[in-house]
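Undergrad: Here is the input, now give the coordinates:
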Amino acid sequence: MAEVIMYTKAYCPYCVRAKALLDQKQVAYQEVKIDEQPERRAEMIEKANGRSTVPQIFIGTTHIGGCDEMFALNAADKLDPLLTA
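TA: Model prediction:
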């Protein structure tokens, strides 16, 4: 199983949806809460090529983007292969 890291904030409906999809797939993930660890926000923006919205999701070394991108990968049957790589 690939390592999944998700940068999130509290009260973010997109973060909740993304976490729910991973939970449904029984995928463990590391959640980095940038509202509780503001010093990690710059790290997220750098790793996400300038994107500052949450969630920002990384599977292994691949930045897949946010919630909408993850759901699009899932709909195209491309998410599971990334997760199991």
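Undergrad: Only C-alpha atoms from now on, for both contacts and neighbour counts.
TA: Noted.
Undergrad: which residues touch residue 18?
TA: Neighbouring residues of residue 18 by C-alpha atoms under 8 Å, 6 or more residues apart in numbering: 55, 67, 70-71.
Undergrad: possible to save these as TSV with secondary structure?
TA: Formatted as TSV, those follow (DSSP: H, G, I helix; E, B strand; the rest coil):
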residue	secondary structure
55	coil
67	helix
70	helix
71	helix
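Undergrad: nearest to residue 24, of those residues?
TA: Distance to residue 24, by C-alpha to C-alpha, is smallest for residue 71 among the contacts of residue 18, at 12.5 Å.
Undergrad: quick one: the closest one from residue 18, how far?
TA: Going from residue 71 to residue 18 by C-alpha to C-alpha, to the nearest Å gives 8 Å.
Undergrad: and this one, so I can compare the two:
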Amino acid sequence: MHLGVFFWRFCPFCIRAKALLDRKGVAYKEYVIDGDQAARAAMAQRAEGRSSLPQIFIDDLGIGGCDELHALERSGRLDPLLQGA
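TA: Sure, this is the predicted structure:
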């Protein structure tokens, strides 16, 4: 399983999302796209048009951003998604 996080370095939502993943002890690939509009456009295409940051993907499943990640955690649905990540 591959977990990828597209983010900007100084984005508070990106930092918060990565902090949750770090607390969970899960490995993830960071895609820093600071100011790279071509990379952001490619990310948005993969994310079904969502261009806000961060964008988090588990394999080919786009789970959204920071709010969606924390909602999955609160509902108890994040850990099953992360199994094997």
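Undergrad: closest to residue 14 of the first structure among the contacts of residue 18 of the first structure?
TA: Closest to residue 14 of the first structure, out of all of those and judged by C-alpha to C-alpha, is residue 67, at 5.7 Å.
Undergrad: From residue 62 of the first structure, how far off is the nearest residue to the closest one once chain neighbours are set aside?
TA: Leaving aside its sequence neighbours, residue 67 of the first structure sits nearest to residue 18 (C-alpha to C-alpha, 6 or more residues apart in numbering; 5.3 Å). Taking C-alpha to C-alpha as the measure, residue 18 of the first structure and residue 62 of the first structure are separated by 16 Å.
Undergrad: Kindly confirm whether my reading is correct that residue 10 of the first structure touches residue 35.
TA: Yes - Residue 10 of the first structure lies in contact with residue 35 (C-alpha atoms under 8 Å); the separation is 7.1 Å.
Undergrad: Do a quick rundown of the helices in the first structure.
TA: Secondary structure of the first structure by DSSP state H: the helices cover 13-24, 41-47, 67-75, 79-84.
Undergrad: For residue 2 of the first structure, find the nearest of those helices.
TA: For these, proximity to residue 2 of the first structure was assessed by C-alpha to C-alpha; helix 79-84 is nearest, at 5.3 Å.
Undergrad: quick one, what contacts the residue most central in space within the second structure?
TA: Taking C-alpha atoms, centre = their mean, the centroid of the second structure lies closest to residue 56, which sits 2.0 Å from it. Residue 56 of the second structure makes contact with 3-6, 62-65, according to C-alpha under 8 Å, 6+ apart.
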